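**Q** A structural model of the following input is requested.
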Amino acid sequence: MSEQRFDVWAAGAAYERYMGRWSRLVAEEFVAWLDRDPDLRWLDVGCGTGVLSAVVSARCRPRTVLGVDRSEGFVRSARIAAPGPAHFVVADAMSLPLRDGTWDAAVSGLTLNFLPEPTASVAETARVVRPGGLVATYVWDYAEGMGFLRRFWDAAVEVDPSARALDEGRRFPVCRPERLRGVWLDAGLTDVSTTPIEVPTVFADFADLWEPFLAGQGPASGYVASLAPAGRDQVRDALAAALPRRPDGSVALTARAWAVRGRKQGDMGTPRRGIRKQASQQ
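**A** Predicted coordinates:
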């Protein structure tokens, strides 16, 4: 079973219901943790529907924000949704069409694990950041902390043991603090630190949780789309049986992401709180 054929990211509205609404909560905490000065030039690599770019625009008073993504559908959605100084172009994160050393901060949300060579992609991002500038990302803790996906894959494997090969917790070992730290150091970045970010994921009812899995966005949703109707119903029923419910029928879970930041070597001037050397939190 090919893994990459399920990694489809193209429809902005479907992505928003499946993952964007939760990514936005993480983005708020992530940007607060970075704690940058105003009037900076920000680059959002793998910007998707513009969630992170929108938060940067709203919170950081940037000079400019550029979002790049290889999905034309996502870029179209981002252009509609993201406010302020942000603008968006279709581009490959592995080969950015940007000059060396021209950005103050480069960030990314939920993208790194889908790139073919994480260290090379981080080094490519660092190339376009000025000396002393910031390079940072956040990714879901698929193995343990991403509640609704963890329960989904456990239910899928219960019904179909071959689904284990597609489980994002198995596929993406880079989504752990020690691996993220290693990628940042291998890419030549310094003052590297990590932190967990946990957000609530409260679904109005089981349908609110399940229906986004039918939209074909991302590995889990792509797997569901590949199933025959009977197999899909089996996975749905196994997932429904495994979820905790509140008296009103809502499903309250949590999602943890891991964030990492570092700076490009060189003079960075007077530091703010967000770029002091800190011990890695793991």
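
**Q** Please count neighbours and contacts with C-alpha atoms only from this point.
**A** OK.

**Q** Secondary structure element for the nearest residue to residue 202 once chain neighbours are set aside, which one?
**A** Nearest-residue entry for residue 202: residue 252, 4.4 Å, with adjacent residues in sequence omitted and distances by Cα to Cα, 6 or more residues apart in numbering. Assessed by DSSP states H and E, residue 252 sits inside strand 251-263.

**Q** Next, the buried residues of that strand.
**A** Buried residues in strand 251-263, counted by 16 or more other Cα atoms under 10 Å: 251-253, 255-263.

**Q** Then stretch 56-75?
**A** 56-57, 60-62, 64-75.

**Q** would you list every one of the helices in the protein?
**A** For the chain, the helices defined by DSSP state H cover 12-15, 21-34, 51-59, 72-81, 118-127, 147-159, 168-171, 177-186, 206-210, 218-226, 229-242.

**Q** mind checking which of the ones you listed is nearest residue 95?
**A** Closest to residue 95 of these is helix 118-127 (Cα to Cα; 6.9 Å).

**Q** Tell me the spatial nearest neighbour of the residue nearest the centre of the chain, not counting adjacent residues.
**A** Centroid check for the chain by Cα atoms, centre = their mean gives residue 110 as the closest residue, at 1.3 Å. Leaving aside its sequence neighbours, residue 110 sits nearest to residue 139 (Cα to Cα, 6+ apart; 4.6 Å).

**Q** For the residue nearest to residue 202, give me its contacts.
**A** Applying Cα atoms under 8 Å, 6 or more residues apart in numbering, one finds that residue 252 lies in contact with 200-203, 244-246.

**Q** out of the residues you listed, who has the most neighbours?
**A** residue 201 (19 neighbours; other Cα atoms under 10 Å).

**Q** if I pick residue 30, what's in contact with it?
**A** 138, 197, 259.

**Q** ok, now with 10 Å
**A** 24, 52, 55-56, 107, 109, 136-138, 195-197, 257-260 (Cα atoms under 10 Å, 6 or more residues apart in numbering).

**Q** likewise residue 107?
**A** With Cα under 10 Å, 6+ apart, residue 107 has these contacts: 30-31, 34, 42-47, 52-53, 56, 67, 125, 134-138, 260-261.

**Q** got it, and residue 1?
**A** By Cα under 10 Å, 6+ apart, the neighbours of residue 1 are 162-163, 165-166.

**Q** Please provide the structure for the following sequence as well, for comparison with the first:
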Amino acid sequence: MKEQRFDVWAAGATYERYMGRWSRLAAEEFATWLNCADNLRWLDVGCGTGVLSAVVTARCRPRMVVGIDRSEGFVGSARAAVPLSTHCIVADAMSLPVRDETWDVAVSGLTLNFLPEPTAAVAEMARVVRTGGLVAAYVWDYAEGMGFLRRFWDAAIETDPSAVALDEGRRFAVCRPERLSKVWADAGLVDVSTAPIEVPTVFADFADLWEPFLAGQGPAPGYVASLTPADRDQVRDALSAAVPRRLDGSIALTARAWAVSGRRAVHSGASCAPAAPEEAGGALGDHRLPGDHRPGSLGARGGGGQNAHGRSRILSRCAAGIPGRAAEYRLRRSYGVCGAVVRKSRTRGLTWERNSSK
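**A** Have a look, this model is predicted:
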């Protein structure tokens, strides 16, 4: 039995009730801890449903925010939830479709432990930030600090000892400050620091705690979905007995995450200035960012491009959401390969179509 078969992340609405409501609180604290300057270009790796991207857009006054996630379902939810100025694309965190040294900040929220090679993933994030740029992330402290999940796995192991192999606290050793610091250092980052982030997780009643475990999104709910009804009831009863209740029936717990940050090393003579505005159109490599970020609206990997100035002009027009008759832009890489046609309509904003004939 492969443990990873339970790591299902696809439905944004289901994730929201299970984890999104708490991850949003953690994202707010994380952004406060980073305390970054305005007008920076942010890449959100493993953006999920767009929680961190939305917080960065609202709080950090960024020049640009782009979220990347492998889950098409999550990216669809993110595109529907984040502000119009934020863009989300489907791509792999282990092979980011962006050019070297083109972003000021690369962040990742609650994703690192699900990646096959965390150090390689962080090195990939370091590749895309400028000299002196920031690479930062946060992960839940599954072993000790994630209150409702810790109680869930203790209840599951009590009724089914084989569940110990699936316990996120045991599986994700990287979710500890000393391990995170080592990953950042091994990825070549400097000025590494860690900090705890603790947020309240208050459930209205036991049903509010238990029902999200029935939806199959994430390791614990995936495990519950694999059980027979009788075994599921045993886990439910054990969990119910383990959680404290207030007089009104609510359950007040806490969730701790560990945050980590580091910077790409500054070499002698290198500049630490933010990426120039005219480079904005080229940062995504073969991806293009027609301004509407709703489902189906973003350019595809392998799409084309103009020069940097031309791309920036297109980005400016698109991001503004300019209404009007349908317009087409051909974005072609200067060295060929293939192009993408971007059409703008009154109702859908910008959508993209792959043109493989060029």
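
**Q** Nearest to residue 210 of structure 1 among the contacts of residue 252 of structure 1?
**A** Distances from residue 210 of structure 1 to these, taken by Cα to Cα, are shortest for residue 203, at 9.5 Å.

**Q** List the buried residues for stretch 184-194 of structure 2?
**A** 184-185, 187-190, 192-194.

**Q** Just the ones in strands from those, please.
**A** Per DSSP state E, strands hold the following members of those: 189-190, 192-194.

**Q** Now distance to residue 89 of structure 2 too, for these, in TSV please.
**A** Formatted as TSV, these follow (distance: Cα to Cα, whole Å):
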residue	distance to residue 89 of structure 2
189	26
190	29
192	29
193	29
194	29
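
**Q** List just the nearest of these to residue 217 of structure 2.
**A** Residue 217 of structure 2 has its nearest neighbour among those in residue 194, at 28.4 Å by Cα to Cα.

**Q** How about the closest one: what's its closest non-neighbour residue?
**A** residue 260 (4.3 Å).

**Q** doesn't residue 138 make contact with the one you found?
**A** Yes: counting by Cα atoms under 10 Å, residue 138 is a contact partner of residue 260 of structure 2 at 6.2 Å.

**Q** Which neighbours do those two have in common?
**A** 30, 107, 177, 180, 194-196.

**Q** Next up, the contacts around residue 139 of structure 2.
**A** 23, 26, 108-114, 172, 174-177, 180, 196-197, 256-260 are the contacts of residue 139 of structure 2 under Cα under 10 Å, 6+ apart.

**Q** and the residue nearest to residue 152 of structure 1 when sequence neighbours are not counted, how many neighbours?
**A** Spatial nearest neighbour of residue 152 of structure 1, excluding adjacent residues (Cα to Cα, 6+ apart): residue 239 at 6.0 Å. Residue 239 of structure 1 has 21 neighbours, counted by other Cα under 10 Å.

**Q** how about residue 239 of structure 1, what's its match in structure 2?
**A** In structure 2, residue 239 of structure 1 lines up with residue 239, judged by TM-score structural alignment.

**Q** Would you confirm that its match contacts residue 148?
**A** Yes: using Cα under 10 Å, residue 239 of structure 2 is in contact with residue 148, at 9.1 Å.

**Q** got any residues that touch both of the two?
**A** With Cα under 10 Å, 6+ apart as the test, residue 239 of structure 2 and residue 148 both reach 154, 209-210.

**Q** What number of residues are in the vicinity of the closest residue to residue 204 of structure 1 other than its chain neighbours?
**A** Spatially, and ignoring its direct neighbours in sequence, residue 204 of structure 1 is nearest to residue 250 (4.6 Å; Cα to Cα, 6+ apart). Using other Cα under 10 Å, residue 250 of structure 1 has 17 neighbouring residues.

**Q** and residue 250 of structure 1, how far is that from residue 244 of structure 1?
**A** 9 Å (Cα to Cα, to the nearest Å).

**Q** overlap in contacts of the two?
**A** residue 206.

**Q** contacting residues around the closest residue to residue 166 of structure 1 other than its chain neighbours?
**A** Closest residue to residue 166 of structure 1 apart from its sequence neighbours, by Cα to Cα, 6+ apart: residue 3 at 5.9 Å. For residue 3 of structure 1, the contacting residues are 163, 165-168, 171, 219, 222-223, by Cα under 10 Å, 6+ apart.

**Q** Now do residue 3 of structure 1 against residue 142 of structure 1, distance only.
**A** Note on residue 3 of structure 1: its distance to residue 142 of structure 1, by Cα to Cα, is 15 Å.

**Q** and if you look at residue 49 of structure 1?
**A** To residue 142 of structure 1, residue 49 of structure 1 is 21 Å away according to Cα to Cα.

**Q** Between those two, which is the more surrounded one?
**A** residue 49 (29 against 25).

**Q** residues near residue 231 of structure 1, how many?
**A** 15.

**Q** what do you get for residue 196 of structure 1?
**A** Residues near residue 196 of structure 1, counting by other Cα under 10 Å: 21.

**Q** contacting residues around it?
**A** 26, 29-30, 138-141, 145, 176-177, 256-260, 281-282.

**Q** on that earlier part again, quick one: map the residue nearest to residue 202 of structure 1 onto structure 2.
**A** In structure 2, residue 252 of structure 1 lands on residue 252 (TM-score structural alignment).

**Q** Sort out which one of the ones in strands among the buried residues of stretch 184-194 of structure 2 lies nearest residue 9 of structure 2 for me.
**A** residue 194 (26.7 Å).
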